[in-house]
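> have a look at this prediction, sequence included:
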Amino acid sequence: MQGKQQDIIYGLHDKPGTVACLTAAGQHMLASFVGVITPTLIISATLGLLAYTPYLISMALFVSGVGTLIQTKRIGPVGSGLVAIQGTSFAFISALLLAGTKVQNEGGSNEDVLAMLFGLTIAGAFVEVIFSLFITHLKRIITPLTTGIVITSIGLSLINVGMTDLAGGFNAEGFGSLSNLGIGVSVLLAIVFLNASNNHWLRLSAIFIGMILGTLYVFFTQGISFTHLTSLPIVAIPRPFAFGIDFDIHLFLPIALIYLFSAIETAGDLTANSLFCKEPVTGPLYLSRIRGGILGDGTNSILAGVFNTFPNTTFGQNNGVIQLTGIASRKVGCYVGAMFVLISLFPVIGGILQAIPKPVLGGATLVMFAMVAVGGLKLLASYALDRRSSLITACALGMAIGVMMVPEALALLPVWLKNILLSPVTSAGLTAVLLDLTLPGTHPAKENAAQEPINSPTSSKPSNVLP
């Protein structure tokens, strides 16, 4: 990929004209828009929060815009100063669904569910903020081995959600019908074939095109109701703590651990970003950007909880847009942030997106989630998997898959421990880190990590350009 990297037309500090900025910013929007809204669509549909979906989508877009501006402009120590697009993280979906389900099982209302999810989002974000202060002292756990395992487990944990939507959605009528499966698989294949094209624009917009084609097919053959749009307000005003906040220490622990793993992943994304922008990937400036970027992720996730949406993170897929356009200007990042904020003000956008048929959404997300897992495996495969690292990988992924397939195996554990291990991401991550620190022998990747920072463009955030 590096060998084919085109020359940078506009560097980080350059200021291209309005047309160039709008063109590049539009491509960044295209690459990240689906990723920003999809976690909200999944969480709201799974937990039965459909009445709030348009507003939640608006807030996801609003915080993504504000967060992108913070990451790009760098306000004091907060932010990387790179074109680092922010968006809702997929890594937290399984843990948030567990938390929301627990509140519902205890008789909580939809507002109680949202209050708990946003409270956990804010509390967990402080873990990432604190983590950023010690980033230079944690090189032993930030290795390609542990990062690859965490990324793979994130993808594996989400495949179940994507496949459920492809079959029609949770508790849907006609679940698994031939019609639902046919639509979902067709969307999946359309995305795959478009992504295999040599045309950069088709690759960049493959998920967008696949979802539009699938939605249009359902609209003309089965019909889609948009009656809910008439009840939506014209403008969505961001309201801090609109649903209040709540907290549960047992539900907090897995969220806190995922924030740690998300910070590790962000370090890899920002390293790739620096590399593609032809900025330093070693030295004080680089470390300052990594620290500021992780601090920015934490700060933006606090804003996410305050403004009624879910944890934010740095999106890795936008690094490909920088390569494609040759435009790495910070000014473009500001345009992207402003665009997100602008479209967030109109709830009708969220209302239209809410109407996307579940099989269409499932076909798109299944391929995204599967490629997340493949991205993690590619990162692992890029390093020699000797006997020691193979054992660590096998144990960690075995734990992740095990708790997904047989969650009742944890039924007799203390509540706090059960909630941690029920998340495949935390099970795999904890196993990988503990074994990597304690198992005798030295993995070559650890030696490399001790000498230089992570340099991996692989991301757990679904990309419109498949690896």
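Received, thanks. Residues are numbered from 1 along each chain as shown.

> can we go C-alpha only for contacts and neighbour counts from here?
OK.

> what about the nearest residue to residue 241 once chain neighbours are set aside, how many neighbours?
Nearest in space to residue 241, with sequence neighbours left out and distances taken as C-alpha to C-alpha, 6 or more residues apart in numbering, is residue 306 at 5.4 Å. Residues near residue 306, counting by other C-alpha atoms under 10 Å, number 23.

> okay, now the residue lying closest to residue 277 once chain neighbours are set aside: neighbour count?
In space, residue 277 comes closest to residue 328 once its chain neighbours are excluded; the distance is 5.7 Å by C-alpha to C-alpha, 6+ apart. As a burial measure, the neighbour count of residue 328 was computed by other C-alpha under 10 Å and equals 29.

> any idea how far residue 21 is from residue 328?
Relative to residue 21, residue 328 is positioned 10 Å away (C-alpha to C-alpha, to the nearest Å).

> got it, and residue 192?
As judged by C-alpha to C-alpha, residue 192 and residue 21 stand 29 Å apart.

> so residue 176 sits in a strand?
No: the assignment for residue 176 by DSSP: H, G, I helix; E, B strand; the rest coil gives coil, which leaves it out of any strand.

> tell me where this structure has strands.
Here the chain has its strands, by DSSP state E, at 86-88, 312-314.

> of those, which is nearest residue 224?
Each of the strands of the chain has some distance to residue 224 by C-alpha to C-alpha; the shortest is strand 86-88, at 26.6 Å.

> count the neighbours of the nearest residue to residue 196 once chain neighbours are set aside for me.
If you skip the residues right next to it in sequence, residue 196 has residue 203 as its closest partner in space, 7.0 Å away by C-alpha to C-alpha, 6+ apart. Each residue near residue 203 was counted by other C-alpha under 10 Å, and the total is 22.

> same check on residue 74?
Neighbour number of residue 74 under other C-alpha under 10 Å is 18.

> now swap in residue 6 and tell me
The number of residues packed around residue 6, counting by other C-alpha under 10 Å, is 14.

> got it, and residue 107?
Number of residues near residue 107 (other C-alpha under 10 Å) recorded here: 11.

> spit out the contact partners of residue 54.
Listed by C-alpha atoms under 8 Å, 6 or more residues apart in numbering, the contact set of residue 54 reads 347, 348, 349, 350, 351, 353, 354.

> put this beside the first:
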Amino acid sequence: MSNNQQAVSEMIFKLEDRPSAAKAFFAALQHLMAIFVGIVTPAIVISGAVGFSTEVSSYLISMSLFVSGVATFIQCRKIGPIGSGILSIQGTSFTFLSLCIGIGLSVKAAGGSEGEMLASIFGTCLLASPVEMIFSRFVPLLNKIITPLVSGIVVTLIGLSLIKVGLTDVGGGAWLLAHKPESFANAQNLTLAAIVLVVIILFNRSSNKWLRMGAIVFGLVAGYVAAALLGKVDFSSVSKLELIALPIPFKFGMAISWPHLIPMALLFLVTTVESMGDLTATSMVSGEPVEGELYMKRISGGILGDGINSALAAVFNTFPNTTFSQNNGVIQMTGVASRYVGYWIAGLLVLFGIFPVIGGVFSVIPSSVLGGATLIMFGTVAAAGIRIIASSIIDRRGVLIMAISFALGLGVVFVPQVLQAFPPFFKGVFSSAITTGGLTAILLNIILPRSFHEQPAAGSMEDMV
């Protein structure tokens, strides 16, 4: 029996089935448990890294939920050529997190306000989002340029770049490090991060699939409660929030950070490839075709939806969206692949998004509590990149591409002075590990001749070289 035949036989509700309202609502809640933290975390991390106020942070979280709901509806409903038409859930992408922080900090260093930082982030995202829309029309060609080796290198660099952010949160956050370094990484902060870390590990290793699925949620709740008991959670700012958060287009205006435009376009290219994998996996676990004309239409429509949804995210004041792979596990566990469940998920996300108090509760999570969770999440991103690399045969050519890409990508971060002779624009472009390493991987993958007789590398480093 093939994977698809097995998936069909295990489905309780297939793609076009319409579960009752009660069953659809319950299935939607299970998806929300798996994706909620992932949707709001980028806004929380970016807010903490660049120093946004509780009001701004809460609004960003609200818009992340709102746009994810609208984007999920578009993907599941399929409007014309836009959307996959399968149970594909959209959420805020971790891929862009490091670059968005970089844009915000560069504007802040130039004396920019909160609004100016966000205007530059969203404007740059909006201008680069057509990259994904364009490449959605050339999926077969893209497969030849962005191979698993290239996408794996970029994803690994993204994870490695974010680990510094996670570890900074573990110690108490960027603000504490800058203004009260003597209190950074004190016993209290490290203990709170450790509580979250341990709880996540314990639940993740549970034999109960529902406990595993909610491991990060349970870890954050445990850390949140512990922090509240220690008096480290200030709810006073939450009570001052407005009752309803209205999705106002371009609330913070729009600007372009030109040095970050090329890196942003590269990330949209990488996201295109990631979405191809996620949509293929969703089709497979739903018992739908993973080859042929219908499959290709769904992949192209899903990637086009990704690009348009990311543009919508920029317009409505949040960060780029992408397909979430977490829901594939929920589909497998529940046997529910009905796209009509996606309408319920979308409705609940929009509902949560228009009430700022939900974003406010998340925005006051102490940095050390958040760090305990994001350290694992960002490490997992790096591990996912390694797994993507491992899915291809690594011969001497592959090792060379990896070696040069990682060396240059991480090198410009470890020794930024190496770029001091570059003009400011190019210095801004190549100061990112993701950009330098990613562009290097793409270029080498194109120009280095392929050798079919080389064997997979093994043994010592000398043997690899």
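Received the coordinates, thanks. Being a predicted model, the structure only gives us computed values, none of them experimental.

> let me see the TM-score of these two.
Remark: TM-score between the superposed chains equals 0.92 [TM-score structural alignment, normalised by the length of structure 2]; 445 aligned residues with a C-alpha RMSD of 1.9 Å.

> what segments of the stretch 351-467 of structure 1 are helices?
Taking DSSP state H, counting those that start in this stretch as the criterion, the stretch 351-467 of structure 1 carries its helices at 358-381, 387-405, 415-421, 424-438, 444-451.

> deepest-packed of those helices, please.
Across the helices of the stretch 351-467 of structure 1, the average number of neighbours (mean count of other C-alpha atoms under 10 Å) peaks for helix 358-381, which reaches a mean of 25.

> ok, average deviation of it from structure 2?
Once fitted to structure 2, helix 358-381 of structure 1 is off its aligned match by 0.9 Å on average (mean C-alpha distance after the TM-score superposition for structure 1).

> which bit of structure 2 covers that helix?
Helix 358-381 of structure 1 falls opposite residues 367-390 of structure 2 when the two are matched by TM-score structural alignment.

> now do stretch 404-424 of structure 1
With TM-score structural alignment applied, stretch 404-424 of structure 1 matches the range 413-433 in structure 2.

> quick one: contacts for the residue nearest to the spatial centre of structure 2?
Within structure 2, one residue has its C-alpha closest to the average C-alpha position: by C-alpha atoms, centre = their mean, that is residue 94, at 2.2 Å. Contacts for residue 94 of structure 2 were tallied using C-alpha under 8 Å, 6+ apart; they are residue 42.

> tell me the counterpart of it in structure 1.
Residue correspondence, TM-score structural alignment: residue 94 of structure 2 in this structure matches residue 90 in structure 1.

> what stretch of structure 1 does stretch 337-355 of structure 2 fall on?
The aligned range for stretch 337-355 of structure 2 is 328-346, by TM-score structural alignment.

> gap between the residue mapped onto residue 154 of structure 1 from structure 2 and residue 258 of structure 2?
Pairing criterion TM-score structural alignment: the partner of residue 154 of structure 1 within structure 2 is identified as residue 158. Summarising the geometry, the distance separating residue 158 of structure 2 from residue 258 of structure 2, computed by C-alpha to C-alpha, is 21 Å.

> who has more neighbours out of these two?
Here residue 158 of structure 2 and residue 258 are set side by side on neighbour count (other C-alpha under 10 Å), and the busier one is residue 158, at 29 against 15.

> I figured the more buried one hits residue 382, correct?
Yes: in this structure, residue 158 of structure 2 sits in contact with residue 382. The criterion is C-alpha atoms under 8 Å, and the distance is 6.9 Å.

> between the two ends of the match of stretch 404-424 of structure 1, how far is it?
Start and end residues of stretch 413-433 of structure 2 are separated by 6 Å (C-alpha to C-alpha).

> and the contacts of it?
Contact partners of stretch 413-433 of structure 2, identified using C-alpha under 8 Å, 6+ apart, comprise 99, 157-158, 161, 258-263, 408-412, 435-436.

> and what of stretch 134-142 of structure 2?
Here stretch 134-142 of structure 2 makes contact (C-alpha under 8 Å, 6+ apart) with 269, 272, 273, 299, 300, 301, 303, 304.

> quick one, which of the residues you listed are buried?
Judged by neighbour count, with 16 or more other C-alpha atoms under 10 Å as the criterion, the buried members of those are 269, 272, 273, 299, 300, 301, 303, 304.

> aligned partner of the second one in structure 1?
I take that to be residue 272 of structure 2. Under the alignment (TM-score structural alignment), residue 272 of structure 2 pairs with residue 263 of structure 1.

> give the contact list for the residue nearest to its match when sequence neighbours are not counted.
Of all residues not flanking residue 263 of structure 1 in the chain, residue 294 sits nearest, at 5.9 Å (C-alpha to C-alpha, 6+ apart). The neighbourhood of residue 294 of structure 1, defined by C-alpha under 8 Å, 6+ apart, consists of 79, 80, 128, 129, 132, 263, 266, 267.

> what's the answer for residue 6 of structure 1, then?
Under the criterion of C-alpha under 8 Å, 6+ apart, the neighbours of residue 6 of structure 1 are 323, 324, 326.

> wait, the residue nearest to residue 196 of structure 1 sits on residue 195?
Yes: judged on C-alpha under 8 Å, residue 203 of structure 1 makes contact with residue 195 at a distance of 4.3 Å.

> separation between the residue nearest to the centre of structure 2 and residue 189 of structure 2?
In this view, residue 94 of structure 2 and residue 189 of structure 2 are 24 Å apart by C-alpha to C-alpha.

> try residue 239 of structure 2
Relative to residue 189 of structure 2, residue 239 of structure 2 is positioned 25 Å away (C-alpha to C-alpha).

> who's more crowded, those two?
Using other C-alpha under 10 Å, the more surrounded residue of residue 239 of structure 2 and residue 189 is residue 189, with 24 against 11.

> what do we get in structure 1 for that one?
Taking TM-score structural alignment for the superposition, residue 189 of structure 2 sits opposite residue 180 in structure 1.

> for residue 13 of structure 2, which non-adjacent residue is spatially closest?
Using C-alpha to C-alpha, 6+ apart and skipping residues adjacent in sequence, the residue nearest residue 13 of structure 2 is residue 336, 4.8 Å away.

> with residue 254 of structure 1 instead?
Spatial nearest neighbour of residue 254 of structure 1, excluding adjacent residues (C-alpha to C-alpha, 6+ apart): residue 420 at 4.4 Å.

> how big is the offset of stretch 215-223 of structure 2 relative to structure 1?
When structure 1 is overlaid, stretch 215-223 of structure 2 sits 0.3 Å from its aligned residues on average, using mean C-alpha distance after the TM-score superposition for structure 1.

> read off where that stretch ends up in structure 1.
By TM-score structural alignment, stretch 215-223 of structure 2 lines up with residues 206-214 in structure 1.
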